[in-house]
Each structure stands twice: as C-alpha cells, then as structure tokens.
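Following is a predicted model, sequence given first.
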Amino acid sequence: MQFEPWIVERVKARQGVLHPYDTLDAATTAFVVVDLQKYYTQPGFQGECAPARGIFDNVNKLAAAMRAHGGKVVWIKTNADGADQFWSHHHRHMLTPERSARRLLELSASHEGFEMPDTLDVQESDLIVVKRCYSALAPGASELDAVLKAHGIRTVLIGGTVTNVCCESTARDAMMLDYATIMVDDALAAVTPYEHEHSLNNWMLFFGDVLTVDEVVERLR
C-alpha cells in the first residue's frame, strides 16, 4: 500500500522510520485471520463481503509461510449464539429485528454460515479461536490473549475481513495489550476500497505497521 506523503512524514517523525520491523521472529509470531467464515465471505449470507473472496490465495500463502518458518496460524470465528443477550444493545438498537434474527441464525454454531470455506487452507496444526463480538481481544470476547501467551507470541499479523471492523478492532486491542501488531494489506478486505484504505491509513498513523504478504514473508526468520 502506498501512503500519502503527509502520512509517511508523520509516521517517520513519530518513530524514526516508516516500517519499524526489519525482521520477524516466526517462533514468536502469529498470523491471526479474522472472520473468513462463509457468513462473511460467501454469496447469499447477510454478512457477505464480496472482496474477501479475493484475498483467499494471499491468506493461504501467508499461512503456509508461517507454518514453514515455525510460526502459528490462528483462525478467528464469530459465533452469535446468545448474542441477543450478551450483546443485547447491538442486536436491539443497531440492527433491525430482521437483521438481528438473521445474524443470530446464520452465525450460530450449527449453521453453515459459521463454517470456513473449503478454499481456505485450514490445517490441523492451526489454532481456532471463537469470539463473541467485533474484537477477539475485548474483555470476555474470546480466549485469544491466553492462547497467544501460551504459545509465546509477541507479534501479531492481522488478516481477514472486514478490515475496518473486526480486523481493526482486534488489531487495536492487540496493540493496547503490548503485542507488536501488523495489518497485512493484501490479506485484508473491506466492503469498499475506501473503507479498507481509510482504516489502514489511520492504523499506520497511530497504532502499528502495514505490510503486504510478500513484505512479511521477506522479514520472516
């Protein structure tokens, strides 16, 4: 991703360089892939983000590189069972009754929408973490923080969909929890290019780094 000169100037003024990580220690790095379930990626589901299907090859490529270098791949899945109770404000006020009911149905653990598409290369050695709301690292949202700490993870690579909602929310909380956090540009997708770019611009200014899949792979050791 090419950043506007004023963004580059401000980032360099803040941290001295545009990209702060020359190398990435794969043994302490996890590729956290957010919400690439059928509900968010496939036609016919309420939450479909059509551009997300276009990042599957890049996600698979980075996942394979992480495994080859001894890193971890973590697939995050949203489950809405009981969300009308534990996330009642969202379901009561931020969704129409029809959309609320459909989300509860299509993201239930027993529904096809909860599943991962067959074209994603999910391996038995990978980790799967189920979350309840946008950020997988919000209090009570999931066991992601404990899982990362149990595996000695200090650097988090974020991919998945959508860039400016669940991915950015999880990434921000990772940064706040003191993980080195990188948003992987071409392993992320939003509903529109504007939302994707706006999210990454703001992320770069204040929270962490943005790299492509190839740039991440070049840094892995």
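That came through, no problem.

Going by C-alpha atoms from here, please, whenever you check contacts or count neighbours.
Noted.

just the helices in the chain please.
5-15, 38-41, 56-68, 83-86, 88-93, 97-106, 144-150, 168-176, 193-206, 213-219 (DSSP state H).

For Thr181, see how far away Gly160 is.
Per C-alpha to C-alpha, to the nearest Å, Gly160 is found 14 Å from Thr181.

another one to put next to it:
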Amino acid sequence: MERRVHAWRIEDREYERQEARRGRRHAFTKLVPERTALVVVDMVPFFVEENEYTFGIVPNITRIASILRSAGGAIVWVLPGAGEPSPVGDEFFGPKIAEMFRRSGGEGPLRSRLWHEFEVSDEDLLVEKTASSAFFPGSSLLPDLLKARGVNTVVITGTVTNVCCESSARDARTLGYRVIMVADANSARRDEDHNATLYTIYRTFGDVRTTDEVIDLIRA
C-alpha cells in the first residue's frame, strides 16, 4: 500500500486573523518535554490497513515518539475499547456496523493490538477508550494518568482526524491542556475532512503544527 500524507492547509486569512489577535501565528511557541504527552489515537490494523493516509502517517508518529521519549516526555498509545453494546449505536449505524466498530480495537494484550511498525517502550502508556474522545469523562484512564505525570501539553496524532482525534483535542482543551494537533501526523478519508478539522482546532481549540515543527519545539 502506498504511503500518502494529506495536502493540508490553513487559509492565509485565518493565520492573519490569529496574528492580529495575539501578535504571532502560533499559540504555543515553547513546550517543556517532561510536561508533554504525545497522544496517538486509534493506530490499529482496522484503520491503518484501509486508508493510505493512515498508513502514511506512521513514520511521522514514530519520529515524534522517539524524540519526545528521549527528551523525557510521555508517549500514550490510545486504542479503541470494546465497551458495552449501545442501543443508540445500533440505531445509528445498524447493529452489524455498530458491532464492527465496537470490535475495531482487536483483542489480546494492548501492545499486540497496535500497528506492527510501532516500537513501544516499557515506559510508554497504553490505554483504551470507550468513546470517540480519549479525554471524555469516564471513557478512559488517560486524564488521570497525565495528571499524575504533571502533563500540561498534549500533541494529538492518529486517526480519524475529524472524529476521534478532533473529539480528543476538543475535550483536552476543555480540561485545560495546551493542545497541538500535528497536521501531517493525523489522517482522515479526504483532504477536505482533514483540513476542516485543522481549521477548527487552529481557530478555537489549539495549535496546528507539522512534525518537523513539533520536533523543533521538543529539541529547543
């Protein structure tokens, strides 16, 4: 399968709007690696195998994880959890598709469920979520784990950009985290879907950076 990365963009007028508001293009110009977590959302075979864009972001996620880990930051691999069957889910998707999504995270030890190209260290965190957002109250242990580590900045990567990644970014911002979404380390089905989320996050909920820019912030 070919590796593809979205032709992402944020319109110049939105950059100009934020620059006029705060005097700079990007909300967050510094981060402390030890207080930063890379949150990798739903990078499991169910999603990676069906989308060239998702397959394509694996190397960028790997780069950020390796460098942030070496700098003392937290790496969090978030996987879909089965949870309990939902009457609303059955009504919305139909029972067959609802069950397919409920089982999308696979079975067995969490580490074995991740896409096989990722290297997971013993100090990394692996958590399940039973909602679209990894930060929604009661859906995941992630907020408590990050609080215990003193994390104040989350770097969002993974799939699907406009579903679980956007949901996680929004809820993280609501909980008071500094949110950075990585433009070339998230994936959706279409550029249009991907870019709509980048615009929404940049405008209201956080910052949008490239892999190279995030790495520069870590190393700085």
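Cool, got the structure. From a predicted model like this one, the values you see are computed outputs, not experimental measurements.

quick one on the thing from earlier: between the helices of the first structure, which gets nearest to Ser125 of the first structure?
helix 56-68 (8.7 Å; C-alpha to C-alpha).

helices or strands up against the closest one?
When contacts are defined as 3 or more C-alpha pairs under 8 Å, 6 or more residues apart in numbering; DSSP states H and E, helix 56-68 of the first structure packs onto strand 29-34, strand 72-78, strand 180-189, helix 213-219.

got the ones you listed as TSV, with distance to Met94 of the first structure and mean neighbour count columns?
Converted to TSV, those look like this (distance: least, C-alpha to C-alpha, whole Å; neighbours: other C-alpha atoms under 10 Å):
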stretch	distance to Met94 of the first structure	mean neighbour count
strand 29-34	22	26
strand 72-78	18	24
strand 180-189	22	25
helix 213-219	34	16
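
just so I know, which of those lies nearest Cys166 of the first structure?
The nearest among these, by C-alpha to C-alpha, is strand 29-34 at 7.0 Å.

which residues in the second structure does that closest one align to?
Aligned using TM-score structural alignment, strand 29-34 of the first structure spans residues 36-41 in the second structure.

picking that back up, make JSON lines from the helices and strands packed on helix 56-68 of the first structure and add distance to Pro139 of the first structure to it.
Below are those laid out as JSON lines (distance: least, C-alpha to C-alpha, whole Å):
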{"stretch": "strand 29-34", "distance to Pro139 of the first structure": "17"}
{"stretch": "strand 72-78", "distance to Pro139 of the first structure": "15"}
{"stretch": "strand 180-189", "distance to Pro139 of the first structure": "18"}
{"stretch": "helix 213-219", "distance to Pro139 of the first structure": "29"}
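
Of all those, which one is nearest Gln85 of the first structure?
strand 72-78 (15.5 Å).

residues near Leu114 of the second structure, how many?
As a burial measure, Leu114 of the second structure scores 23 neighbours (other C-alpha atoms under 10 Å).

Looking for the alignment partner of it in the first structure.
For Leu114 of the second structure, the residue aligned by TM-score structural alignment is Met116.

and the gap between the residue lying closest to that match once chain neighbours are set aside and Cys133 of the first structure?
Of all residues not flanking Met116 of the first structure in the chain, Gln37 sits nearest, at 4.5 Å (C-alpha to C-alpha, 6 or more residues apart in numbering). For Gln37 of the first structure, the distance to Cys133 of the first structure equals 14 Å [C-alpha to C-alpha].

for Val156 of the first structure, same thing?
From Val156 of the first structure to Cys133 of the first structure the distance is 19 Å (C-alpha to C-alpha).

Distance of the residue nearest to Met116 of the first structure relative to Thr161 of the first structure?
Taken as C-alpha to C-alpha, the span from Gln37 of the first structure to Thr161 of the first structure is 9 Å.

Who has more neighbours out of those two?
For Gln37 of the first structure versus Thr161, neighbours defined as other C-alpha under 10 Å are more numerous around Thr161 (29 against 24).

how about that one, what's its match in the second structure?
Match for Thr161 of the first structure (TM-score structural alignment): Thr159.

Contacts only, for that match.
41-43, 47, 54, 165, 186-188 (C-alpha atoms under 8 Å, 6 or more residues apart in numbering).

Quick check: chain neighbours aside, which residue is closest to Val120 of the second structure?
The shortest distance from Val120 of the second structure to any residue other than its chain neighbours is 7.4 Å, reached at Arg111 (C-alpha to C-alpha, 6+ apart).

what do you get for Tyr202 of the second structure?
Tyr202 of the second structure sits nearest to Val208 (C-alpha to C-alpha, 6+ apart), 5.7 Å away.

counterpart of that neighbour in the first structure?
Checking TM-score structural alignment: Val208 of the second structure goes with Val210.

Over to Val127 of the second structure?
Match for Val127 of the second structure (TM-score structural alignment): Val129.

which residues does the nearest residue to that match once chain neighbours are set aside contact?
Take Val129 of the first structure and drop its neighbours on the chain: the residue closest to it by C-alpha to C-alpha, 6+ apart is Ile76, 5.0 Å away. When contacts are counted by C-alpha under 8 Å, 6+ apart, Ile76 of the first structure touches 32-36, 128-131, 136.

Wait, Thr119 of the first structure touches Phe56, no?
Yes. Taking C-alpha atoms under 8 Å as the definition, Thr119 of the first structure is a contact partner of Phe56 at 7.3 Å.

Mind checking which of those two has more residues around it?
Taking neighbours as other C-alpha under 10 Å, Thr119 of the first structure and Phe56 compare with Phe56 leading, 21 against 10.

thought that one was touching Val122?
No. Phe56 of the first structure lies out of contact with Val122 (C-alpha under 8 Å); the separation is 11.3 Å.

Find residues that contact each of the two.
Counting by C-alpha under 8 Å, 6+ apart, Phe56 of the first structure and Val122 have no shared contacts at all.
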